[in-house]
Every structure is written in C-alpha cells, then in structure tokens.
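>>> my questions are about this predicted structure, shown below with the sequence.
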Amino acid sequence: MADDVCETDLFEVLEPETQRIPFVFNSPHSGRTYPPEFLSQSRLDAMSIRRSEDHYVDELFHFVTDLGAPLLMAHFPRAFLDVNREPYELDPRMFDGALPSHANIGSLRVAGGLGTVPRLVAENMEIYGRRIPVADALERIEQIYKPYHACLRRLIARTHVQFGLSVLIDCHSMPGNIRVAGSTQRPDFIVGDRYGTSASAELSRTAVTILEELGFSVARNKPYAGGFITEHYGRPARGLHALQIEINRGLYVDEATLRKKPGFANLAQAIAMFVSQLALHVGTYPENTALAAE
C-alpha cells in the first residue's frame, strides 16, 4: 500500500515492487461491491443498478504494476458514490433534510442526475424509490470520498517527488453506441485532456497516435473531455499531467449480460502495449524537463 491513508476495504492500491515509471493509474468507476443497505434503498434490480459501472476496467489495467506503476481502484460502485465529482455536488431533491451551505446544487452534473451521490444510473433510471437522509450522503463523502482523494493525492505527490513529474491516467469505459457529434465515428478510445488544460499537448497527441498505430479508432475530448479528477489533478505547468482514457465497452463486454467477450485478453494486451509505448515516450525527454515544462 502507498501508506496508511490508502489502507481501507473500500478501495485498493496495487503497488509494483518498485515504481519505475512516472505514472499513476486510477479506476474510480469499476467498483462492484454493493452495500446491502444501499440495495435496500434502491428501486432497481441487481442488473440495472450496474449500468453505471466501468465494467472490468480495473482488470484491463491490472498489468500496470508489472510495468512499475501503482493502480488505485474503487471497490464501491459509482451508483453509490461518484468520486469523479466535486465533493459536494448534491441534488436537494434527493434528500430529506437541508444540505450544507457549501453544497454545489446547481452544476450541470447535478441537473443531469449524476452528482457526487447520483440520482440516476445510465439510461436515466432512477436509483431511489424515495428521498434518502442527508446524513447518508455526508457519511459517504466523509468516509469514502475524502479518503479516496487523500490516497490519490499521495500517490501523485510521491510520483512527482521521485521523478520530477507525474502522469495520471484516469481509466474509464463508455457505452458501445457512443458517437462523436457531427460524424459517424464510433471511437474505440477517447483521450481527454480537458481541451489541453490537464496535460501537455505533446502527451495527448502521443497517446492518440500510439492508440491509432495499434489499430484503434480514437477521438480526443469529444464527447468526453475528462471529469473532476482530470481537471483537478492536471497541472501541466507544474509537471502534473492528467489524461482520461475512455474505452468502448463494445470491444470487450456484452453490455446486456455483462459477460466478458473473447477479445478481453487481447484488448488488455493492446492496452499494455499502449502504456509501455507512452511510458517510453515520456522517458525519452532529457530528465523529463521538456514534458514537465510544457
């Protein structure tokens, strides 16, 4: 484990024997341990409530420890708590009781039902049959959200101190029917850098190029530019880069049954090649100064 801030049953850090590359990998939406009390609050069946998961993304990136990088992965599900949001993006219509004054109740994500404690899973399905106590939401934030981000910050800071820069790869999946607006492209991957604000343009372009050379269809920032994690932790002027990688679920999972497709292992191998080549590219900078300064 990274240290005591990461010691919990709610999420896990897979550590390499020695960190050899300036990368941190994060899988915040692949958790699939559903608390019984949460399921009792939900109006959805056991399959429907899983529609928000980034199915098996943690398994697709398990290999990164062999390359010398840590992987932080959630065990709690996104439908229960979304750590890729601000800490208090909360919808007052969901709760019994008053929200704290610092809650962000007006964000677009809250309006869309996808706040820190979500109201909906994919396909606009309501999670709860009735309002839930405000105390439930605040407890999730204190006991899970804040420790999760403390752990992620520690991993990034440790990497930055050791290497002089840090590259956070935030790992996600997207529905198989996603298309790029204004085109017929159905991308296999989307690389998000918050439109150039969370990572250097050189790093983003290289990530796209490597994936394309591996035979994938790739889009950049559309329709997913990156969420709170990418935006919050990406400070390229300080050598802190953050990329969001979205993988088309149609490549590796049957979205109706959630069973892995036969190509799962091949996709994981291709992702390993992508990460290896990206890490090699980052390592070609003399003392990493060019990337750190961009």
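Looks like it arrived, so ask away. Numbering: from 1, shown residues only.

>>> CA only for contacts and neighbour counts going forward, please
OK.

>>> which residues of the stretch 151-294 of the chain fall in strands?
Counting by DSSP state E, counting those that start in this stretch, the stretch 151-294 of the chain has strands at residues 166-174, 189-192, 218-220, 240-248.

>>> list the contacts of the first one.
Judged by C-alpha atoms under 8 Å, 6 or more residues apart in numbering, the contacts made with strand 166-174 from elsewhere in the structure are 22-30, 54-55, 57-58, 156-157, 159-160, 229-230, 233-234, 239-249.

>>> go on, the second one?
Residues outside strand 189-192 that contact it (C-alpha under 8 Å, 6+ apart): 204, 207-208, 211, 216-222, 224-226, 243-248.

>>> 10 Å instead, please
169-170, 172-174, 180, 198-199, 204-205, 207-208, 211-212, 216-227, 230-231, 242-249, 251 (C-alpha atoms under 10 Å, 6 or more residues apart in numbering).

>>> hmm, back to that, in PyMOL, select just the buried ones from the contacts of strand 166-174.
In PyMOL syntax, the buried subset of the contacts of strand 166-174 is picked out as below (16 or more other C-alpha atoms under 10 Å):
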select buried, resi 22+23+24+25+26+27+28+29+30+54+55+57+58+156+159+160+229+230+233+234+239+240+241+242+243+244+245+246+247+248+249
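
>>> for the strands of the stretch 151-294 of the chain, give me a markdown table that also has distance to P133.
A markdown table is the format used below for the strands of the stretch 151-294 of the chain (distance: least, C-alpha to C-alpha, whole Å):
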| stretch | distance to P133 |
| --- | --- |
| strand 166-174 | 30 |
| strand 189-192 | 35 |
| strand 218-220 | 39 |
| strand 240-248 | 33 |
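
>>> list just the one of those strands that sits closest to A69.
Of all those, strand 166-174 sits nearest to A69, with 10.3 Å by C-alpha to C-alpha.

>>> so what's the gap between the closest one and the chain middle?
5 Å (C-alpha atoms, centre = their mean, to the nearest Å).

>>> next: stretch 285-294.
Stretch 285-294 has its C-alpha centroid displaced from the chain centroid by 25 Å (C-alpha atoms, centre = their mean).

>>> need the strands for the stretch 1-150 of the chain, in chain order.
11-14, 23-27, 71-74, 95-96, 120-121, 125-126, 132-133.

>>> for F264, find the nearest of these.
Using C-alpha to C-alpha, these put strand 23-27 closest to F264, at 17.1 Å.

>>> angle of that closest one against strand 240-248?
Orientation check (axes from the mean of the first three to the mean of the last three C-alpha atoms, to 10 degrees): strand 23-27 against strand 240-248 gives 40 degrees.

>>> list the helices and strands strand 23-27 packs on?
strand 11-14, helix 57-60, helix 64-67, strand 71-74, helix 146-163, strand 166-174, strand 240-248, helix 264-283 (3 or more C-alpha pairs under 10 Å, 6 or more residues apart in numbering; DSSP states H and E).

>>> try this one side by side with the last:
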Amino acid sequence: MNDWLHISRGEMPLIVSIPHAGTRIPPEIADDFVSPALAQGDADLHVERLYAFAADMGATVIRTDISRSAIDMNRDPSGASLYPGQATTELCPTTSFDGTALYAPGRQPGAEEIARRRARWFAPYHYAISNEIVRLRALHPHIVLYDAHSIRSHVPRLFAGELPQFNIGTNGGTSCAALLTSAVEAACDASGLGRVTNGRFRGGWITRHYGAPDTGVHAIQMELAMRGYLDEASPFPAPWDPARAAPLQTILQAALAACLIFAKDHP
C-alpha cells in the first residue's frame, strides 16, 4: 500500500497535482543525506493546505508525501534537463536550490538507486495521474490538469530578483488551449499582484508530458511565490497561517473556477 500517495477523486473535469509539498524522507535513504532538514528545505510548503478547497469544487487531487529530494515527480524520468543551460535540480537532486550538496560524500544515488526510486515512487505517482486522466476523459470531452507549486521569492541560483506572485507555465503555449491560459491569467491579474506567463517557470515534466490539448487534456502549471501565503523569513518550516493564506486562496479559487468553466464550455 502506498501510504505516501493521496488521491481524492472528484467528478469534475479538473485534476490538481501537488508533487512537491511532501517532506517525508524514506528511512532507507535518510542516512545518505547531510541532514533531514536540508533534504526537506525545498518543499512547496503547505501547498496541499493552500488548495484544500479544490476537493470541495469537485476536483480530483493527487499529491505525494515524499520529499522531492528523494525523487522529483516533476522531472523528466530520462534525466534530461527541462531547462538546458540554466541552473536546475535533477530527477534525484544532488544539491538544494541554493547549490548546497544534499548528500554526504560518496552517498549520492547511482543509476541503480535512481531506477529503484523511479519504480518505488515516481511510477505510482504518474500511474495515478494517467489513470485519473483516462477516468475523467471518459466523462468529459475536455479536462484540465493543474500542476500546483510554490517556491521562495528569492532564489538567486535559479532566477534573478524577486519572483512575481503568479508564474503560469504552459510550455510556450503548447500544453493547453490559449483560452485556458487567458482565463487563468485574468483570475490572477484581477488581484493586482504580479504575474508572468512562461517566464522562468514554463511548466515542468508533468505539464509538458500530459498536456495534449488536441486530445482534450489541457495542462497548466502554477508556481506561486511563497510570500503570498507564509512568512518566508521564518525558520524552516514556516508555520501555516490560515489568515495570511486566505486572500491568496480566494484568487486561486477563481483560477480553478476558470479552469472548470473552460473545460465545460470548450467546444
């Protein structure tokens, strides 16, 4: 039984994937890391709480408890970089976002260990996404796969300056219909907060792999700057603050509502 994998099934044409909120370090690899805190430090903190309303909207929600430092569910399983020429992290990251080594000397995963992690955690997560796409496509001519993320506002190794509040990724417009992109953009722009589309974050492997608008599967990634819902200056892990998160949740509810309207009305 995969107690680390959580699937809440809905009947509406919307899947919310949350691949990076987990902080669980599997015990069989825990001693390989420099420290558990470092291995957990790049989590998309509290994103599962931020989108807790999604199930009430009828969305299917898929998330993992496994830390992205064990294996990143949003990287190409072949190991190919999603952002050639730019700093990024691997399928089984060896450094943190800031470039700090995650593993003790000589303890980095080799090809055999990476393959084991793919089979143990990566494959079931993506099997779940694929199954839910098939199930919902049998009910609806168009569905939206919304990949939910967050990151610190300042990560100099990955991007310059301060990240906009909303970072929408559609792989340059190929992973979903332009009407969906416009609808999500409008929900974000109504907030008056900063937004960019296909900037530094153009969509990870989930968006790029599953997005097939010609077959009725429209995939879009939302990367949020964490400052919108938590105190980034707090020691890790910053606590969940419902009052601080509430205004951002209102905007995200509008974004998911826009996804549902698009899916229902798209010809």
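Sure thing, it's come through. Predicted model, so just to flag it, every value in this text is computed and none were measured.

>>> hang on, the earlier thing: buried only: go through the contacts of strand 189-192 of structure 1 for me.
Burial by neighbour count, 16+ other C-alpha under 10 Å: within the contacts of strand 189-192 of structure 1 this picks out 169-170, 172-174, 180, 198-199, 204, 207-208, 211-212, 218-222, 224-227, 230-231, 242-249, 251.

>>> just the endpoints, please. Distance across stretch 212-223 of structure 1?
18 Å (C-alpha to C-alpha, to the nearest Å).

>>> typo on my end, it should be stretch 118-136 of structure 1
End-to-end distance for stretch 118-136 of structure 1, by C-alpha to C-alpha: 12 Å.

>>> for that stretch, buried residues please.
P118, R119, L120, V121, A122, E126, I127, Y128, V134.

>>> which position in structure 1 pairs with F33 of structure 2?
Using TM-score structural alignment, the partner of F33 of structure 2 in structure 1 is S42.

>>> would you confirm that that match contacts P118?
No: the pair S42 of structure 1 / P118 is not scored as a contact, 11.7 Å apart, by C-alpha atoms under 10 Å.

>>> what sits in contact with each of these two?
By C-alpha under 10 Å, 6+ apart, S42 of structure 1 and P118 have these common neighbours: F80, E126, I127, Y128.

>>> now, which of those residues sits nearest K261 of structure 1?
For those, the nearest to K261 of structure 1 is F80 (26.5 Å; C-alpha to C-alpha).

>>> look up how far A219 of structure 1 lies from the closest one.
To A219 of structure 1, F80 of structure 1 is 29 Å away according to C-alpha to C-alpha.

>>> same question, R179 of structure 1
In this view, R179 of structure 1 and A219 of structure 1 are 10 Å apart by C-alpha to C-alpha.

>>> with Q244 of structure 1 instead?
12 Å.

>>> got any residues that touch both of these two?
Going by C-alpha under 10 Å, 6+ apart, residues that sit against Q244 of structure 1 and also against A219 are I190, V191, G192, A225.

>>> so what corresponds to the third one in structure 2?
With the correspondence set by TM-score structural alignment, G192 of structure 1 lines up against G169 in structure 2.

>>> check contacts around L163 of structure 2.
Contacts of L163 of structure 2 (C-alpha under 10 Å, 6+ apart): 151-155, 194-196, 199-200, 223-227.

>>> do that again at 6 Å, thanks
By C-alpha atoms under 6 Å, 6 or more residues apart in numbering, the contact set of L163 of structure 2 is S153.

>>> residues of stretch 3-16 of structure 2 that come out buried?
Buried residues in stretch 3-16 of structure 2, counting neighbours by 16+ other C-alpha under 10 Å, are found at L5, I7, R9, G10, M12, P13, L14, I15, V16.

>>> and for stretch 167-175 of structure 2?
Neighbour counts over stretch 167-175 of structure 2 (16+ other C-alpha under 10 Å) mark N167, I168, G169, T170, N171, T174, S175 as buried.

>>> out of those residues, what pair is the most spread apart?
Spanning the widest gap among the buried residues of stretch 167-175 of structure 2 are N167 and T174, at 16.2 Å by C-alpha to C-alpha.

>>> S96 of structure 2 maps to what in structure 1?
So, by TM-score structural alignment, S96 of structure 2 is matched to V121.

>>> is its match in contact with S52, as I believe?
Yes: in this structure, V121 of structure 1 is within contact of S52 by C-alpha atoms under 6 Å, at 5.3 Å.

>>> can you tell me how far the equivalent of H218 of structure 2 over in structure 1 is from S52 of structure 1?
Taking TM-score structural alignment, the alignment pairs H218 of structure 2 with H241 from structure 1. Relative to S52 of structure 1, H241 of structure 1 is positioned 26 Å away (C-alpha to C-alpha).

>>> could you do G227 of structure 1 as well?
Distance of G227 of structure 1 to S52 of structure 1, given as C-alpha to C-alpha: 15 Å.

>>> which one of the buried residues of stretch 3-16 of structure 2 is nearest to G79 of structure 2?
Of all the buried residues of stretch 3-16 of structure 2, G79 of structure 2 sits closest to L5, with 22.6 Å by C-alpha to C-alpha.

>>> with adjacent residues omitted, what lies nearest to the aligned partner of that closest one in structure 1?
Aligned by TM-score structural alignment, L5 of structure 2 pairs with F11 of structure 1. Once flanking residues are discounted, F11 of structure 1 sits nearest to A74: 4.3 Å by C-alpha to C-alpha, 6 or more residues apart in numbering.

>>> isn't the one you found right up against G31?
Yes: using C-alpha under 6 Å, A74 of structure 1 is in contact with G31, at 5.0 Å.

>>> and the buried residues of stretch 3-16 of structure 2 as a markdown table, adding distance to I261 of structure 2?
Formatted as a markdown table, the buried residues of stretch 3-16 of structure 2 follow (distance: C-alpha to C-alpha, whole Å):
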| residue | distance to I261 of structure 2 |
| --- | --- |
| L5 | 28 |
| I7 | 23 |
| R9 | 19 |
| G10 | 16 |
| M12 | 10 |
| P13 | 9 |
| L14 | 10 |
| I15 | 14 |
| V16 | 15 |
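
>>> ok, those residues vs A115 of structure 2, which is closest?
L5 (18.8 Å).

>>> distance of that closest one relative to N74 of structure 2?
15 Å.

>>> kindly report the same for A37 of structure 2.
According to C-alpha to C-alpha, A37 of structure 2 stands 21 Å off from N74 of structure 2.
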